[in-house]
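1. Would you be able to build a 3D model of this:
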Amino acid sequence: MKFLFYLFSIAVILLLSCTSTNKVLKNEAKSQNNNYNILSLGDSYTIGESVCETCRFPEQLKDSLSNNTKDTSFNLKIVATTGWTTTNLLNGISNENLPNNYDLVTLLIGVNNQYQGKDFSIYEKEFPELVDIAITKAKGDKKRVIVVSIPDYTYTPFGKENTTISSEIDTYNAFAENYCNANNITFVNITDITRNGLEDTDLVASDGLHPSKKAYSLFVERLLPYALEKL
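-> Next comes the predicted model:
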């Protein structure tokens, strides 16, 4: 009987030891995975036309994530150029040798389709393609993707509150939001922030057209809770 009790005790000790070792290994693995990669895809609103490099929203988001997490570092890659349409972005991505290991991917695209008078059917075809690419780059996990709504540039000195253009931007945003909702992809609306640009001129950059650092900071306030959930 004593021998059986002895064997039982040894088995318990070994089990606890293995469990403890597994926990240590998991914690060590977690501590080694403190380097997060962010990919931001888009156009002038992503590259931050007319604002400083650290003022654009992907940079501010990276800094906010760093400030809200412990012992972590964040690497940011931006694929965006002022004036890019969905077609341009698709081509731009194909010219990059991007890995499929990003922990977070943001996508903000479409304003230049509208501005350049492209047929809406192009956006209907290419926006889903870009979302699929974003998912692929995000380790194949759509939960790591955030789609951002298109700002409304009519609420600027350049746009002069053109209601027709605003309505067209609404159409683009509605399509993107409906697509994201149907496919369980995070969609964050920041358009209403930019529609305060004529009342609060600090929301508009010095060029009288693009969002300012302040506007991008407000974008990040919306994005940050969703981004933190994805890490």
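2. going forward, measure contacts and count neighbours with C-alpha atoms only.
-> OK.
3. Quick one: distance of the strand or helix carrying Asp63 to the chain centre.
-> Asp63 is part of helix 57-67, with elements assigned from DSSP states H and E. Remark: helix 57-67 is offset 11 Å from the chain centroid, using C-alpha atoms, centre = their mean, to the nearest Å.
4. Can you name the next helix or strand after that helix?
-> strand 73-80.
5. and the residue nearest the centre of the chain, which of the three is it?
-> Closest residue to the average C-alpha location of the chain: Thr106 at 2.3 Å, with C-alpha atoms, centre = their mean. With DSSP: H, G, I helix; E, B strand; the rest coil as the basis, Thr106 sits in strand.
6. how close does it sit to Lys143?
-> From Thr106 across to Lys143, the span is 11 Å (C-alpha to C-alpha, to the nearest Å).
7. For Asn68, give its distance to Leu7.
-> For Asn68, the distance to Leu7 equals 49 Å [C-alpha to C-alpha].
8. One more, so I can put them side by side:
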Amino acid sequence: MPLRYLALGDSYTIGEDVPAQARWPMQLVEKLRKQGTAIDDPQIVAVTGWTTDELSVGMDQAAFAPGYDLVTLLIGVNNQYRGRPAAEYREQFRALLMRAVALADHRAERVVAVSIPDWGVTPFGYASGRDRGQIAHELDGFNAIAHDEASAAGAPFVNITGISREHAGLVASDGLHPSGAQYALWTEAIEPVVAEALQRAAVP
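-> So this is what the prediction gives:
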């Protein structure tokens, strides 16, 4: 039976303004398949603009079949964008992570958390008039929280924020979201962690 994959998130997971095949969850699946892993297309529960609490509501309304072999979680940019507090993010991210672990048959090693990219370095960020240093500082704080919570839960964490800063020009036509080329770079960083997670999950 092919492995089953659930991707939870927001615009970065649904791949706003890029073709479906360019989304990083789809690129991840294709990369795994080329390496001999039989895996279904991802079930994606993600909507552009979602915050942590909105993802939770979206999950309440989604149809799940627990026992996923892989779950990825990337959420929080809209919390930062809307000025929501870090303490709230910690509480809600932890709850989402626990839900993800439950959907992964209570095996935290099957859940891979991915850091929030830095939208402040994009053309949209430059044009926004907001303090890009403050954006970076706040996102670094949110990512530190996500890393801490993932570590505490025993879930792997992948930091792609540096990639988003180093390749800020690789954006979609909206000038904000990553292009397929930037998602490919994310996938290169995420795939080894996912491959190790799947290997560990296969051990009784």
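9. and the residue nearest to the centre of the first structure, what pairs with it in the second structure?
-> Per TM-score structural alignment, the equivalent position to Thr106 of the first structure in the second structure is Thr72.
10. Is its match in contact with Leu8, as I believe?
-> Yes: counting by C-alpha atoms under 8 Å, Thr72 of the second structure does reach Leu8; the two are 5.9 Å apart.
11. which part of the first structure lines up with stretch 95-102 of the second structure?
-> Under TM-score structural alignment, the alignment places stretch 95-102 of the second structure onto residues 129-136 of the first structure.
12. give me every residue that touches the closest residue to Val101 of the second structure other than its chain neighbours.
-> Leaving out its chain neighbours, the residue that sits closest to Val101 of the second structure by C-alpha to C-alpha, 6 or more residues apart in numbering is Ala108, at 5.1 Å. Neighbouring residues of Ala108 of the second structure by C-alpha atoms under 8 Å, 6 or more residues apart in numbering: Val101, Ala153, Gly154, Ala155.
13. for Thr87 of the first structure, same thing?
-> Going by C-alpha under 8 Å, 6+ apart, the list of residues near Thr87 of the first structure reads Glu126.
14. how about whichever strand or helix holds it, aligned to which bit of the second structure?
-> Using DSSP H and E, Thr87 of the first structure sits within helix 86-94. With TM-score structural alignment applied, helix 86-94 of the first structure matches the range 52-60 in the second structure.
15. to the chain's geometric centre, what's the distance from that stretch?
-> From the chain centre to the centre of stretch 52-60 of the second structure is a distance of 14 Å (C-alpha atoms, centre = their mean).
16. Buried residues, it. List them.
-> If you call a residue buried by 16 or more other C-alpha atoms under 10 Å, then stretch 52-60 of the second structure has these buried ones: Thr52, Asp53, Leu55, Ser56, Gly58, Met59.
17. List the superposition-based mean deviation of the helix holding Asp63 of the first structure with respect to the second structure.
-> Superposing on the second structure and averaging over aligned pairs (mean C-alpha distance after the TM-score superposition for the first structure), helix 57-67 of the first structure comes out at 0.6 Å.
18. Give me the number of neighbouring residues for Pro2 of the second structure.
-> 10 (other C-alpha atoms under 10 Å).
19. Please report the distance of it from Pro123 of the second structure.
-> Relative to Pro123 of the second structure, and taking C-alpha to C-alpha, Pro2 of the second structure is found at 40 Å.
20. Who are the contact partners of Asp153 of the first structure?
-> Actually, residue 153 of the first structure is Tyr rather than Asp. Under the criterion of C-alpha under 8 Å, 6+ apart, the neighbours of Tyr153 of the first structure are Gly159, Thr194, Arg195, Leu209, His210.
21. And it, what's its match in the second structure?
-> Counting by TM-score structural alignment, the partner of Tyr153 of the first structure is Trp119.
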